[in-house]
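**Q** got a predicted structure here, sequence first:
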Amino acid sequence: MGKYTVEEAILKLKDDDVEIRKDAVKSLDGVTDEAAIDPLIEATTDDNAQVRFKAAQTLGNMGDLAVDKLIAKFNNASGQDKRFLTFALKETYSDKTIDALVSAVDDEDFGVRKTAIRGLGSLQARDKMDDIAKGLEDDDWGVRLSAIYALGDLATPESVALIKKARRAEKDEDFKKSCKKALKKADKLMKLGAKPTVSKAKPMKDIKALEKEDPEEAAREYEIHIKEGAKSQEPYKRAAIIYRKTNRYDDEVRVLNTAIENLSRLNPGKEEWFQKRLDKLTK
């Protein structure tokens, strides 16, 4: 549960106190109420970077519910105001965003170009390979790197050839290492012969680092791993521990039951810790 109701959070997104705005945008994480879409879109231009990022992430998590309004706003935005809208579009993982992302490949803002290109790679927009490849000639190192990773996501002989060509032409050793990583990923995906499953989950090490600063936010991030059916015990354990510490009994029980169900199927034997913990809680 967030600190505020949806209605309260929408009002507090305009508060003069940045800490209240931070709490408000966190409270809207995971909502499916259309009333929150326009206020969250406006929050992507907040003075505070944390508010902007969280608003964009929340909109992205809404997926198709928010995508049409996001595209409309995106098409009329410019400059830095467009950066977090681009990130939100990318995070929806909706094919509807492809044309908007293509239009942003030539944007004047390097942050917009970089995110748009990564988004096209994540969406497996193989028919937009030429647009992605434009990033290889960009003046910004980060945009060029995004193009390499996006081409790795496409995982086709043509995209691999472009990565190899860029690697040969580049002198920077770090860039060459990134090319090697992208090639390894593309090779693995081609051998699987299947479209990769795109995960919205942050790396576990990043979430662990977040726990001390913001345990509620960390729990929400662990929940993404859980929703995606994690095979590892870790996200279930960490979420359960946070819920125990914050006296969220119902959430702890829910996570324990989910862990038992998922792990008994995906990683048999690893559910025992959760069963023992659940038995103690429900005695």
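**A** Yep, it's here.

**Q** okay, CA-based contacts and neighbour counts for the rest of this
**A** Noted.

**Q** which residues in the stretch 151-283 of the chain form helices?
**A** Here the stretch 151-283 of the chain has its helices, by DSSP state H, counting those that start in this stretch, at 157-169, 173-192, 204-213, 215-227, 234-245, 249-266, 272-282.

**Q** another one to put next to it:
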Amino acid sequence: MSNLILEDTINKLSDDDVKVRKEAVESLVGTTDESAIEPLIKATTDDNAQVRFKAAEILGSMGEVAVDKLIEEFVNAEGKDKRFLAFALKETEDKKVIPYFVDATEDEDFGVRKVAVRALGELQAEGELDSIAKCLEDEDWGVKLAAIQALGDLATDESIKLIKDARKAEDDKDFKKSCNKAIKKAEKRKKAKASGKAIVKVIPMSTIKEMEKANLQKAIKEYERYVESKQPKDAAYKRLCVLYRKAGDYDNEVRVIETAIEVFDGTKKADYFEKRLAKLK
């Protein structure tokens, strides 16, 4: 996207016509241009929910580029305006946001508290177990359930015990079911950790393939989860190789190929990646 087109698109985020704003925010999907950060942050307070969510999603996918500005805005925001900033911060997956989410578990807005505690689980903030546990006593049901999910994400002996204690103390059947589900997930993750496996949440390949059309940057991020956790799904590695080749990103293509050769060593699948690597050298 050229500078003139980007500037025009950013200006349209403030258009009176919601249809124009929707089209503008959609066309910014995948951008990493810093000039779009502040307008997108402003768009997280748009009157239209679709615009707010998409703006937050884009900011989150920008990761390190946007995280510092997001933190600054998040700290100074209040009420509902803070919710989508919280979501954007969570989506950056940057561990520097953990202290801010710890503070946000006591925010006045239940929506912010819910995202904050969920983020602490996803970010594996094991050192913040007390902050997560406090949310089990929250007045909002959604926050309590998010705390259970977060404890399940941590998958430690302490977090599992907290889930079991919460299950025992609650009579609601749906809550108990959520606890059972979280315990099952936690025990599976705990076992994987003990065996040295990386714990990474992946989504179906078909979903990521569709995602390429709407948000290529996020799709690459999701494919990379397969590589990070060394999943035995060769399609993810092949697709990443294609995308990095199109982008002229030689280093990342080689990295993915070498990881694939390691994962599929001794199988016919490794042949494809060995041949691809040979052509690059």
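**A** Yep, it's here. Everything numeric in this text was worked out from a predicted model, so none of it was measured.

**Q** sorry, back to before: and the helices of the stretch 151-283 of the first structure as TSV, adding distance to residue 124 of the first structure and mean neighbour count?
**A** Shown next, in TSV, are the helices of the stretch 151-283 of the first structure (distance: least, Cα to Cα, whole Å; neighbours: other Cα atoms under 10 Å):
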stretch	distance to residue 124 of the first structure	mean neighbour count
helix 157-169	11	16
helix 173-192	12	16
helix 204-213	25	14
helix 215-227	22	19
helix 234-245	28	19
helix 249-266	27	18
helix 272-282	37	13
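
**Q** save those as TSV, and put in distance to residue 28 of the first structure too.
**A** Below are those laid out as TSV (distance: least, Cα to Cα, whole Å):
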stretch	distance to residue 28 of the first structure
helix 157-169	39
helix 173-192	35
helix 204-213	19
helix 215-227	12
helix 234-245	19
helix 249-266	18
helix 272-282	29
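
**Q** which of those helices sits closest to residue 91 of the first structure?
**A** Within the helices of the stretch 151-283 of the first structure, the stretch nearest residue 91 of the first structure is helix 215-227; the backing value is 13.1 Å (Cα to Cα).

**Q** what's the spacing between residue 76 of the second structure and residue 263 of the second structure?
**A** Using Cα to Cα, to the nearest Å, one gets 46 Å for the distance from residue 76 of the second structure to residue 263 of the second structure.

**Q** just residue 93 of the second structure next, same as before
**A** Counting by Cα to Cα, the gap from residue 93 of the second structure to residue 263 of the second structure is 25 Å.

**Q** try residue 161 of the second structure
**A** Taken as Cα to Cα, the span from residue 161 of the second structure to residue 263 of the second structure is 35 Å.

**Q** repeat that for residue 107 of the second structure.
**A** Residue 107 of the second structure sits at a distance of 44 Å from residue 263 of the second structure (criterion: Cα to Cα).

**Q** can you check residue 221 of the second structure too?
**A** Separation of residue 221 of the second structure from residue 263 of the second structure (Cα to Cα): 19 Å.

**Q** contacting residues around stretch 76-96 of the first structure?
**A** For stretch 76-96 of the first structure, the external contacting residues (Cα atoms under 8 Å, 6 or more residues apart in numbering) are 41, 44-45, 52-53, 56-64, 67, 70-71, 73-74, 97, 101, 108-109, 111-112, 115-116, 118-120, 122-123, 200.

**Q** that stretch spans what distance, first to last residue?
**A** Using Cα to Cα, the end-to-end distance of stretch 76-96 of the first structure comes to 17 Å.

**Q** find me the equivalent region of that stretch in the second structure.
**A** Under TM-score structural alignment, the match for stretch 76-96 of the first structure in the second structure covers residues 76-96.
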